[in-house]
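*Asks:* Sharing a model that was predicted from the sequence below.
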Amino acid sequence: MAHHRPRARRVRAAGFLRLAAAAACAAVCSVGCGPGATDAAAGSGARPRVAVVPKGATHTFWQSVKRGAEAAGAELGVEVIWEAQLDEGDRAGQIQLVQQLIGRDIDVLCLAPLDAQALARPVADARAKGVEVLIFDSLLEGEPGSDYLAYVGTDNVAAGRLGAEALVEAMGGSGTVVLLRYRVGSASTEDRERGFLEAMAEHPGVTVSVQDRYAGASSASAQSTALAMLPALREADGVFCSQESATAGMLLALRREGLLETTAFVGFDSSPPLVAGLRAGEIDALVVQDPVRMGALSVELAKRHLDGGKVDAINDTGAVVVRAADLDDPRIAALVE
């Protein structure tokens, strides 16, 4: 059995790394249709209609995206149509939702695809019918700027590397690690997991003992998966989870089994339970994105496109490592609220 060291609860100054900054806001004008529309239609005064489709409706992350998208819509005179299926594992449901929206006279679809491959055909169909598509949060198969308008979101490979470095630090530089993945087909989390494993491979004192288990779409399924991994978790010095509900389920499992005092733990994204765990010292660090900015920038760039402006193919909204000592920083508080 591995020797478990007491966890080092080091208080560090806030030192967050922004991966990139987002683009500036386009000027507001009353354009109600896409490129190529007639002057008469453009002058009709109708607001542009932008549909925003996240991966699901229940996670705190998506509610923050919604808040940003709706705020940008109000500022820019855009009608934001928010549509989400409840089950974040329902690929068929998201495909059906996209197909329905194409027939609702929208100008741009902003989509966080549940599956990088399964949503490629519906996106191509939307564009063939004159609806431009902007992808956010999770990359789609194809090339941003060519197969769809643009990508807005985190550099997830780099964010996964941030998580790895935070976990190595929390373990004191070496140890045995368990990775709990999210779900097959989710490009954003697959990229985080890839970045995490690439960074771990650069630390000769670290061994990743488990890297092929998936949490599923809810915290309940994540907890069940974690409890089924108890032998490996009892031997582990550190654990990394690549997504909000996976982190929440693992937190519940480690807490139930009394492993939080001997296991370094780094998760991804924030929610009230995760922030509470961070404050309590149960979680060493969270890698936190900027979902409000992600939602806002998606709508801003959709409007810019409709106004005939240039839209960059890749728009990185950044990520930051947050520790308990960082939570009183107003800039961090705005990200985790």
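*Replies:* Now that the structure is in, tell me what you want to look at.
*Asks:* C-alpha only now, for contacts and for neighbours.
*Replies:* OK.
*Asks:* Report the spatially nearest residue to the residue nearest in space to the middle of the chain, omitting neighbours in sequence.
*Replies:* Against the mean C-alpha coordinate of the chain, by C-alpha atoms, centre = their mean, the closest residue is residue 137 at 5.2 Å. Nearest non-adjacent residue to residue 137, counting by C-alpha to C-alpha, 6 or more residues apart in numbering: residue 153, 4.6 Å away.
*Asks:* my read: the one you found touches residue 294, true?
*Replies:* Yes - Residue 153 is within contact range of residue 294, at 5.9 Å (criterion: C-alpha atoms under 8 Å).
*Asks:* which neighbours do these two share?
*Replies:* Both residue 153 and residue 294 are contacted by 136, 137, 317, under the criterion C-alpha atoms under 8 Å, 6 or more residues apart in numbering.
*Asks:* Touching, the first one and residue 151? I think so.
*Replies:* Yes - counting by C-alpha under 8 Å, residue 136 sits close enough to residue 151 to count as a contact (5.4 Å).
*Asks:* so how many other residues sit close to the residue nearest to residue 137?
*Replies:* By the measure other C-alpha atoms under 10 Å, the count of residues near residue 153 is 27.
*Asks:* which stretches of the protein form strands?
*Replies:* 49-53, 79-82, 108-111, 132-136, 151-153, 175-181, 206-214, 238-241, 264-268, 285-289, 314-316, 319-322 (DSSP state E).
*Asks:* quick one on the thing from earlier: correct me if wrong: the residue nearest to the centre of the chain contacts residue 150.
*Replies:* No - if you go by C-alpha under 8 Å, residue 137 and residue 150 don't touch, sitting 11.2 Å apart.
*Asks:* For the residue nearest to the centre of the chain, give me its contacts.
*Replies:* Per C-alpha under 8 Å, 6+ apart, neighbours of residue 137: 112, 151, 152, 153, 154, 188, 294.
*Asks:* top of those residues by neighbour count?
*Replies:* Neighbour tally across the contacts of residue 137 (other C-alpha under 10 Å): the maximum, 30 neighbours, falls on residue 152.
*Asks:* Pull the distance from stretch 112-130 to the chain's centre.
*Replies:* 19 Å (C-alpha atoms, centre = their mean, to the nearest Å).
*Asks:* One more: stretch 266-278?
*Replies:* Counting by C-alpha atoms, centre = their mean, stretch 266-278 comes out at 14 Å from the chain centroid.
*Asks:* Quick one: end-to-end distance for that stretch.
*Replies:* Stretch 266-278 has an end-to-end distance of 9 Å (C-alpha to C-alpha, to the nearest Å).
*Asks:* Pasting the second one now:
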Amino acid sequence: MTISRRKLLLASSAASAAAAFSRAAIAAGPTLAVKDTYKVGFAQTESNNPWLLAQTNSMKAEAEARGWQLVYTDAAGSAAKQVSDVNSMIAQGVDLIFLAPREEIPLIPAIKSAKNVGIPVILLDRNVDQSLAIAGDDYVTFIGSDFIEEGRRVAEWLVANNNGKTKIIEQEGTAGSSPANDRKFGFDTTIAEHPDFEIVASQTGDFARDTGRQVAETLLQANPDANVIYAHNDEMTIGAISAIEAAGKVAGKDVMILSIDGGREIIQLIIDGKVAACCECNPRFGPTAFDTAVAFAQGADIPVKIINPDNFYDISNAAELIDTAY
């Protein structure tokens, strides 16, 4: 049978239109039906510090208040286990997954797997590599703090209140995580604008108290002139204080200490004079996370990023605000 050029062109156009429709349907991403209650997953990265416990408690409390079933998992600090946790939630047929990705790249396949079976994913606290997964397509949105802004705010406070302290040790968070990457970028790029300041050493403390202590001990020995420690979270800050005191120095006097997270223990250390300042990273995700899921189900236009408000603490307001800290 001979196919005319006109029919061939029509067939080609129809195929192109179908492909375009298919791409548009894929780009739209999964949807969520409107229901009275939902079965949702929350894939937590780990539970080894007060910030993560506060985040988890907020999510659990919100699920209970709404009467939703929450499938909760703890990856115990393993990206591989977190991928397995998400795949388990997919197998259990959850309606939606809240995911706090431990690292930016390893969780991409799990997000794509959920998308492929029509389960929407909302990212909490930590983001993923934006070149590999796209908000509004591969996942619904990211809810969390502006980590770059956190680092920038700490750096600006240091520049304005340094009291001659300019030699900085930086304790980085978990390698490959968005908080560590962004808090470093925000701080380092701001400090680079001020030639009187120098980051003399920078090393990961993995967001952990004991690792932070060990790293601080090593870096203080290698850089005895360092007089500022900037830690990417409270746990490493507390570890650094132990290292400073073990070296026979006075925290808050010989070495200025700056932190991010804003837990009650750190706010008390500001009042006590051991920590100079801290940018909060708000862990109370529950209300916003669940409200966003409901709005998504109702067809609302969800922004690709929803930024939590963060306080900033120093001696001027720590006593006043300590009761509001987690």
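*Replies:* Received it, and whenever you're ready, just let me know what you need. Bear in mind that the values here come from a model prediction, so they are computed numbers and not experimental data.
*Asks:* circling back: quick one: map the residue nearest to the centre of the first structure onto the second structure.
*Replies:* Taking TM-score structural alignment, the alignment pairs residue 137 of the first structure with residue 125 from the second structure.
*Asks:* ok, now residue 319 of the first structure?
*Replies:* In the second structure, residue 319 of the first structure lands on residue 310 (TM-score structural alignment).
*Asks:* residue contacts, its match?
*Replies:* 145, 279, 280, 281, 282.
*Asks:* Make JSON lines out of these and add distance to residue 71 of the second structure.
*Replies:* JSON lines is the format used below for the contacts of residue 310 of the second structure (distance: C-alpha to C-alpha, whole Å):
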{"residue": "145", "distance to residue 71 of the second structure": "24"}
{"residue": "279", "distance to residue 71 of the second structure": "31"}
{"residue": "280", "distance to residue 71 of the second structure": "28"}
{"residue": "281", "distance to residue 71 of the second structure": "25"}
{"residue": "282", "distance to residue 71 of the second structure": "23"}
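*Asks:* Let's see the ChimeraX selection covering just the buried ones among those.
*Replies:* Filtering the contacts of residue 310 of the second structure down to the buried ones (16 or more other C-alpha atoms under 10 Å) takes a single ChimeraX command:
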select :145,279,280,281,282
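*Asks:* What are the boundaries of the helices in the stretch 51-200 of the second structure?
*Replies:* Assigned by DSSP state H, counting those that start in this stretch, the helices in the stretch 51-200 of the second structure fall at 79-91, 108-116, 147-160, 178-191.
*Asks:* Contacts only, for the residue lying closest to residue 204 of the first structure once chain neighbours are set aside.
*Replies:* Nearest non-adjacent residue to residue 204 of the first structure, counting by C-alpha to C-alpha, 6+ apart: residue 174, 8.0 Å away. Residues counted as contacts of residue 174 of the first structure (C-alpha under 8 Å, 6+ apart) are 168, 203, 204, 205, 206.
*Asks:* are any of these buried, and which?
*Replies:* 168, 206.
*Asks:* closest to residue 253 of the first structure among the contacts of residue 174 of the first structure?
*Replies:* Checking the contacts of residue 174 of the first structure against residue 253 of the first structure with C-alpha to C-alpha, the nearest one is residue 168 at 21.4 Å.
*Asks:* which ones are touching residue 150 of the second structure?
*Replies:* 183, 186, 260, 279, 280, 281.
*Asks:* Show me what it aligns to in the first structure.
*Replies:* Using TM-score structural alignment, residue 150 of the second structure lines up with residue 159 in the first structure.
*Asks:* ok, now how distant is its match from residue 297 of the first structure?
*Replies:* 19 Å.
*Asks:* ok, and the closest non-adjacent residue to residue 140 of the first structure?
*Replies:* residue 116 (4.4 Å).
*Asks:* before we move on, what about residue 205 of the second structure?
*Replies:* residue 212 (4.6 Å).
*Asks:* Determine the number of other residues adjacent to the equivalent of residue 88 of the second structure over in the first structure.
*Replies:* Matched across to the first structure, residue 88 of the second structure falls on residue 100, judged by TM-score structural alignment. By the measure other C-alpha under 10 Å, the count of residues near residue 100 of the first structure is 10.
*Asks:* same deal with residue 53 of the second structure?
*Replies:* 16.
*Asks:* Quick check: chain neighbours aside, which residue is closest to it?
*Replies:* residue 47 (5.9 Å).
*Asks:* Alignment lookup: that neighbour to the first structure.
*Replies:* Mapped onto the first structure by TM-score structural alignment, residue 47 of the second structure lines up with residue 57.
*Asks:* State the distance from residue 253 of the second structure to residue 276 of the second structure.
*Replies:* 10 Å.
*Asks:* just residue 174 of the second structure next, same as before
*Replies:* Counting by C-alpha to C-alpha, the gap from residue 174 of the second structure to residue 276 of the second structure is 23 Å.
*Asks:* who has more neighbours, those two?
*Replies:* Each of residue 174 of the second structure and residue 276 has its neighbours counted (other C-alpha under 10 Å); residue 276 has more, 27 against 20.
*Asks:* What residue in the first structure is paired with the more buried one?
*Replies:* For residue 276 of the second structure, the residue aligned by TM-score structural alignment is residue 284.
*Asks:* Report the contact partners of its match.
*Replies:* The contact partners of residue 284 of the first structure, by C-alpha under 8 Å, 6+ apart, come to 9, 167, 170, 264, 265, 266, 278, 323, 324.
*Asks:* Tell me which of the residues you listed persist in the second structure.
*Replies:* Retained in the second structure by both residues aligned by TM-score structural alignment, their matches' C-alpha atoms under 8 Å are the following of these: 264, 265, 266, 278, 323, 324.
*Asks:* No further queries at this time; thank you.
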